[in-house]
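K.L.:
quick one: sequence and predicted model below, then my questions.
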Amino acid sequence: METLDEFDINIIKELEKDGRMAYSAIATTLKISNTMVHQRINRLMEQGIITGIKPIINEKKIGYDWGAFTGITLNKDEDSSRVIDELKKIPEVTECYFITGSFTLYIKMIARDHEHMRKLLYEKIDTIQGIAKTDSMIELGCAFKRNISL
């Protein structure tokens, strides 16, 4: 486990406010050198603590009004790598997790409307070789989503 000090935590908190914030602005806010901010961010990225700085897209604003969480049961758990590779080819599948319990995988997907969702499930996901069955729940909106508090 990597240890974060006060400087690392404060730099991450500033990036969470605005990932596009200039390193010099972070340095000014935190009253530290620009070089220190640059070195710390590079180290945090090298350690995999920060995995990237990218925009968060509001899917509903670009026409994807439907979301679903789908549990996937595989014929054989050893098929998971191949199934995951096929799921990666479907742009509407935005997340995929290994889980315990009744399913092997759990995915989140988005669609423009109910017909698009039906086609995703029946024509793209259910046809992947190795998938025994799926069980979906329609998402009605995100109450909140956040990073772990530092």
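P.N.:
Done, it's in. Numbers count the residues shown, from 1 in each chain.
K.L.:
CA only for contacts and neighbour counts going forward, please
P.N.:
OK.
K.L.:
could you measure from the one residue sitting closest to the centre of the chain over to residue 21?
P.N.:
Here the mean C-alpha position of the chain is nearest to the C-alpha of residue 95 (C-alpha atoms, centre = their mean), at a distance of 5.5 Å. With the distance defined as C-alpha to C-alpha, to the nearest Å, residue 95 ends up 27 Å from residue 21.
K.L.:
presented hereafter is structure B, for comparison with structure A:
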Amino acid sequence: MDDTDLKIIKELQNDGRLTNQELSERVNLSPSPCLRRVRSLEERGVIKGYTALVNQKELGLPVTVFIRISLQNHDLEHVQIFEDAIRGIGEILDCYLMTGKADYLLRVAVADLEAYEKFMREKIHHIPGIASIDTSFAYGVVKQTHTFS
């Protein structure tokens, strides 16, 4: 990956709706080589896809919750059961495997405290093998970005 690839990535992170013509002008390439580079980045998995960034509040999901979960057992079977269950739950935006006291950190978006309680009772508490759950509610955002600089 060279500087031109990095410029392409940065431009697409800032605006994934750029036309190839616009992108090629911004990175000082002609359209054909620019398109070849974009396709190569996609094929190599550097660019995983394109998406729209949405406002959680406008979607009716203003509450961001961070949930730390520890498992009772860490054998392959229990880990697989937990991770498969987590992948199927729509409210979970991110799930990270962690070091430290908790095994996993989840970022969840819900409408309110009642929705959070329902989410926990109906979705998380039914997953077998959870030893502990610790929850924190975000009451503000200091920085949130989707670009690398």
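P.N.:
Structure's in. What do you need? The model shown is predicted, which means the values in this text are computed figures rather than measured ones.
K.L.:
hang on, the earlier thing: could you verify that the residue nearest to the centre of structure 1 is part of a helix?
P.N.:
No. Under DSSP: H, G, I helix; E, B strand; the rest coil, residue 95 of structure 1 falls outside any helix and is assigned strand.
K.L.:
tell me the contacts of it?
P.N.:
Counting by C-alpha atoms under 8 Å, 6 or more residues apart in numbering, residue 95 of structure 1 touches 107-109.
K.L.:
which parts of structure 2 are strands?
P.N.:
63-71, 92-97, 104-110, 130-138 (DSSP state E).
K.L.:
export these to JSON lines and tack on distance to residue 5 of structure 2?
P.N.:
JSON lines is the format used below for the strands of structure 2 (distance: least, C-alpha to C-alpha, whole Å):
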{"stretch": "strand 63-71", "distance to residue 5 of structure 2": "34"}
{"stretch": "strand 92-97", "distance to residue 5 of structure 2": "27"}
{"stretch": "strand 104-110", "distance to residue 5 of structure 2": "31"}
{"stretch": "strand 130-138", "distance to residue 5 of structure 2": "35"}
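K.L.:
all helices for structure 1, in order.
P.N.:
For structure 1, the helices defined by DSSP state H cover 6-17, 23-30, 34-46, 80-88, 114-119.
K.L.:
make a markdown table out of those helices and add distance to residue 148 of structure 1 and mean neighbour count.
P.N.:
A markdown table is the format used below for the helices of structure 1 (distance: least, C-alpha to C-alpha, whole Å; neighbours: other C-alpha atoms under 10 Å):
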| stretch | distance to residue 148 of structure 1 | mean neighbour count |
| --- | --- | --- |
| helix 6-17 | 11 | 15 |
| helix 23-30 | 20 | 16 |
| helix 34-46 | 16 | 15 |
| helix 80-88 | 26 | 15 |
| helix 114-119 | 31 | 13 |
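K.L.:
which one is the residue with the largest distance to the centre of structure 2 nearest to, not counting chain neighbours?
P.N.:
Distance from the centre of structure 2 peaks at residue 30, with 32.7 Å (C-alpha atoms, centre = their mean). Using C-alpha to C-alpha, 6 or more residues apart in numbering and skipping residues adjacent in sequence, the residue nearest residue 30 of structure 2 is residue 24, 5.7 Å away.
K.L.:
so the one you found touches residue 38, yeah?
P.N.:
No. Applying C-alpha atoms under 8 Å, one finds residue 24 of structure 2 not in contact with residue 38, separated by 10.1 Å.
K.L.:
ok so, going back, what does the residue farthest from the centre of structure 2 correspond to in structure 1?
P.N.:
Under the alignment (TM-score structural alignment), residue 30 of structure 2 pairs with residue 33 in structure 1.
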